[in-house]
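Asker: Sharing a sequence plus its predicted fold:
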Amino acid sequence: MNRILFICTGNTCRSPMAEGILRKLMAERNLTGYEVRSAGVAAYDGTPTSDHAASVLKERGAEGPPHSTFLSQPLIDWSDLVLTMTSSHKRHAIQLYPAAVDKIYTLKEYVQDDPAETAKLAELESFVSELQLKQALAQPITDAEQARLRTLGAELPSPDIADPFGGPLHAYRRCAEEIEACLIKLVTKLQASE
């Protein structure tokens, strides 16, 4: 897995921070042979990276992409691993590029190292897929199924990294800390696989 693609909504905040922070962590640990990019499911090509995201990256001695990139088939084809910031980004990417399902994960899901939590997450995703199929077939979702969905969801920490877009600088710093904690696990995982 030498080509890693991060995905968020507009590719101006979270995914550029993930791209820049991962490059810095890889350089610090002499982890070579990897390429890192980012894109957005609703990005407008060429939109500048958020000022706060750029400031947070600079504070950390990292540098992200200067502008946004729209998620496209060539980027999906280029990547070996696609890491999204939220489960909705993951679903969106899989709906657009179903052949890539085996390489698309949320960042938190991919670095998860608790087997019990991983099993619960797999159970939740399977159940959500069943419910989506029922909806597609115009079948009603029962009260019991809705209750089970709530229960499964409540048993897990959020798989999402919240969007700091439009928020104050400290929100971007918190977001970067959360991303970096996941990326440290990612780097450890990549080093273990070498």
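Answerer: Perfect, I can see it now.

Asker: can we go C-alpha only for contacts and neighbour counts from here?
Answerer: OK.

Asker: show me what contacts the residue nearest to the spatial centre of the chain?
Answerer: Nearest to the mean C-alpha position of the chain, counting by C-alpha atoms, centre = their mean, stands Thr84 at 2.0 Å. The contact partners of Thr84, by C-alpha atoms under 8 Å, 6 or more residues apart in numbering, come to 6-8, 15, 90, 104-107.

Asker: Against Met17, how distant is it?
Answerer: 12 Å (C-alpha to C-alpha, to the nearest Å).

Asker: what does Ser158 give?
Answerer: For Ser158, the distance to Met17 - C-alpha to C-alpha - is 20 Å.

Asker: swap in Leu131?
Answerer: Relative to Met17, Leu131 is positioned 34 Å away (criterion: C-alpha to C-alpha).

Asker: Give me the more crowded residue out of these two.
Answerer: Met17 (29 against 19; other C-alpha atoms under 10 Å).

Asker: Which element is encountered next along the chain beyond the helix or strand hosting the more buried one?
Answerer: Element membership of Met17 [criterion: DSSP states H and E] is helix 14-28. Sequence order places strand 35-40 as the next helix or strand after helix 14-28, per DSSP H and E.

Asker: In addition, the following structure is provided for comparison:
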Amino acid sequence: MCTANICRSAYAGLRAPTILSPEITCSSSGVQAGPGRPLDPQMAAQLTVRGIASDGHRSRRTEAADIRGADLVLTMASWHRTLILEEWPEAVTRVFTLPQFVASARTAPAIGCPDPSATIREAYRHRVPARSVGDVADPYGQGPQAAVACAVTLDRLLVEVDDLLAPILPPRRAVD
């Protein structure tokens, strides 16, 4: 999740199926999204470079069903996480910023566990403060270099998530 669902979360939602193991499904939304907006052109260009079509993406607002139905909720910034938890405090054990989840799960004893839910529980038990690991920088309106940096960051974090939640294969260290 991000703000408008036209840059970070939209990119991650479209890129994830090419990085994550098939057992892991995801969707994207924005906490302040206006419905039906296309992907930001700079981020769309990053997907195109990676061979992924983005013309079908339309932004959508985060809804209660998104939170209640998810095993794991990953936000792009700590303020997104705070907003989600203010509305749905019962989801506290499943809501992280993307960098926070990766950092927390990497230090958790259940790393490499074949049960993704155990990894998520352990990440919560050993969570690092969201602000201590930073947010995924918002590239909106910042030009092509910011979009490249955001895409590279998201690709790296998605590989990490896959290594943490689907550790059947040897961990990868570079993006395809």
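Answerer: Looks like it arrived, so ask away. Keep in mind it's a predicted model, so treat the numbers as computed, not measured.

Asker: so what number do they get for TM-score?
Answerer: With the length set by TM-score structural alignment, normalised by the length of the second structure, the two chains reach a TM-score of 0.77; 151 aligned residues with a C-alpha RMSD of 2.4 Å.

Asker: sorry, back to before: residues in contact with the helix holding Met17 of the first structure?
Answerer: Outside helix 14-28 of the first structure, the residues that reach it (C-alpha under 8 Å, 6+ apart) are 6-8, 32, 36-40, 49, 53-54, 57, 60-65, 84-85, 163-164, 175-176, 179-180, 183-184, 187.

Asker: Please pick the buried ones from the residues you listed.
Answerer: The neighbour count (16 or more other C-alpha atoms under 10 Å) marks 6-8, 36-40, 49, 53-54, 57, 62-65, 84-85, 163-164, 175-176, 179-180, 183-184, 187 as buried among the contacts of helix 14-28 of the first structure.

Asker: corresponding residues in the first structure for the longest helix seen in the second structure?
Answerer: Of all the segments assigned as helix in the second structure under DSSP state H, the longest by residue count is helix 144-165. Alignment of helix 144-165 of the second structure against the first structure: residues 169-190, by TM-score structural alignment.

Asker: Have a look at how far, on average, that stretch is from the second structure.
Answerer: Once fitted to the second structure, stretch 169-190 of the first structure is off its aligned match by 0.8 Å on average (mean C-alpha distance after the TM-score superposition for the first structure).

Asker: so how far is that stretch from its chain's centroid?
Answerer: Relative to its parent chain, stretch 169-190 of the first structure has a centroid offset of 11 Å by C-alpha atoms, centre = their mean, to the nearest Å.

Asker: And stretch 53-61 of the second structure, by the same measure?
Answerer: On C-alpha atoms, centre = their mean, the centre of stretch 53-61 of the second structure falls 16 Å from the chain's centre.

Asker: Need the distance between the two termini of that stretch.
Answerer: 21 Å.

Asker: List of residues touching it?
Answerer: 4-6, 10, 14, 28-39, 44, 47-48.

Asker: I'd assumed Arg121 was in contact with Phe101 of the second structure.
Answerer: No - in this structure, Phe101 of the second structure is not within contact of Arg121 by C-alpha atoms under 8 Å, at 10.7 Å.

Asker: Of those two, give the one with the bigger neighbour count.
Answerer: Phe101 (30 against 17).

Asker: Now do the same for that one: its match in the first structure.
Answerer: Checking TM-score structural alignment: Phe101 of the second structure goes with Tyr110.

Asker: again, but for Leu74 of the second structure
Answerer: In the first structure, Leu74 of the second structure lands on Leu83 (TM-score structural alignment).

Asker: can you check Arg37 of the second structure too?
Answerer: Aligned partner of Arg37 of the second structure by TM-score structural alignment: Thr47.
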